[in-house]
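Q: no sequence on this one, just coordinates:
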């Protein structure tokens, strides 16, 4: 899925001739703390609510402020995970989308990114989650898939992440069933280390919450 597919048209960008008070009002109306500034169709930079609140005179125009606006953005043809990366790196409530030459296209809201990420990782689908820990050299997708499929289950989503503190590879697997006991037994029989799992007696709501926390931990 491309960034262009997630653009919101309901939140207008700021203009250089907007006052500080108007910019803050637009942020409040949109329930965000960031908005792009656009001039002649070009992306100028990203306004931050905290920075604007420090301005003593809120009747000043944005173009009158001596601020070096940061310009985090993604190209409209990039995969949406790049927007997730930018939002996480800069702690943004909106991500600006541009074409070549900083031509402004629109924004993607944090809520839209989270919703799309949930679909992308199958977080809302019925099933359990298993988190494996292993040496990176021991990772074999084909073997893990075979073990799971021989237990009449299917992988809905798989993600890997290296724990920088240990160098170990963490493998998060979303599976299309809640009963994980036979799968866990098979994995352990093949000497896989199961670090965590969510299934069996966990309610679906609890599993969904746990999965979302796990995805945040893995920085998907």
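A: That came in fine, so what should we check first? Keep in mind the model is a prediction, meaning the values are calculated, not measured. Numbering: from 1, shown residues only.

Q: When you work out contacts or count neighbours from here on, use the C-alpha atoms and nothing else.
A: OK.

Q: ok, residue 148 touching residue 155?
A: Yes. Between residue 148 and residue 155 there is a contact under C-alpha atoms under 8 Å: 7.4 Å.

Q: what residues are shared contacts of these two?
A: The overlap between the contact sets of residue 148 and residue 155 (C-alpha atoms under 8 Å, 6 or more residues apart in numbering) is empty.

Q: Check it against this one:
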């Protein structure tokens, strides 16, 4: 499904001449965090948040509170990862969509976009999850791919899940019958294994050898 097919247009933006009570009524009826607003010419101006709306005088028009408008939106050709980022940055569950000519086309709902994300192979395909960590100046995605593929694994997706001034963590989804060989190769390349959602045979092997050594020394 194309992202643009998720555009909804059942709730029209309020006009700046509308009363605050109209805005408050919409919030009472809907589960949206924001409501879009347009001017007399139909130009999108921004969104009022539910938190602000309930603090306003309900007898006054919206145009008296234009200073509180939050100016966020995406284009109808914006990539879905950028759309998700816009949702997160603006702490909203509704995202106005504009054309290249700044015409208001409708809006995305957060749950719909997340559902589209969940249909990607990263989530839908069977495989193991592996989180690796290395110095921020030492890791490389080409090296990570080479390690996975040299052990007959197939990368279904990878993203940086944590980063600071020293270290970076990369989360991998790998289609493979087992992760043990891949994990051991990452260790040889000085990657720290943060987590692997399959049995880590390397650790189990060390544990077995340690137990054997203890028994041998106690003989």
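A: Sure thing, it's come through. The structure presented is a predicted model; accordingly, all values stated were derived computationally and were not measured.

Q: Going by contacts, tell me the helices and strands next to whichever helix or strand residue 174 of structure 2 is part of.
A: Per DSSP states H and E, residue 174 of structure 2 falls inside strand 167-175. On a contact count with 3 or more C-alpha pairs under 8 Å, 6 or more residues apart in numbering; DSSP states H and E, strand 167-175 of structure 2 meets strand 128-135, strand 154-163.

Q: what's the helix or strand for the residue most central in space within structure 1?
A: Residue closest to the average C-alpha location in structure 1 (C-alpha atoms, centre = their mean): residue 84, at 3.8 Å. Using DSSP H and E, residue 84 of structure 1 sits in helix 80-90.

Q: compared with structure 1, how much does the helix or strand following the strand holding residue 174 of structure 2 deviate?
A: Downstream of strand 167-175 of structure 2, the first helix or strand assigned by DSSP H and E is helix 180-188. Helix 180-188 of structure 2, aligned to structure 1 and superposed, deviates on average by 2.1 Å (mean C-alpha distance after the TM-score superposition for structure 1).

Q: Residues contacting helix 180-188 of structure 2, please?
A: With C-alpha under 8 Å, 6+ apart as the contact definition, helix 180-188 of structure 2 has outside contacts at 132, 147, 148, 151, 153, 192, 193, 199, 200, 201, 202.

Q: Just give the nearest non-adjacent residue to the first one, would you?
A: Spelled out, that is residue 132 of structure 2. Nearest non-adjacent residue to residue 132 of structure 2, counting by C-alpha to C-alpha, 6 or more residues apart in numbering: residue 193, 4.7 Å away.

Q: For the host helix or strand of that neighbour, name the packing helices and strands.
A: Assigning secondary structure by DSSP H and E places residue 193 of structure 2 in strand 192-196. With contacts taken as 3+ C-alpha pairs under 8 Å, 6+ apart, strand 192-196 of structure 2 sits against strand 128-135, helix 180-188.

Q: Neighbours of residue 17 of structure 2, how many?
A: By other C-alpha atoms under 10 Å, 15 other residues sit near residue 17 of structure 2.

Q: Residue 43 of structure 2 now?
A: 14.

Q: so how far is residue 65 of structure 2 from it?
A: Look at residue 43 of structure 2 and residue 65 of structure 2: by C-alpha to C-alpha, to the nearest Å, they are 17 Å apart.

Q: okay, how far is it across stretch 135-154 of structure 2, tip to tip?
A: 24 Å.

Q: Please enumerate residues in contact with that stretch?
A: Looking at what lies outside stretch 135-154 of structure 2 - C-alpha under 8 Å, 6+ apart - the contacts are 155, 163-168, 174-176, 181-182, 185-186.
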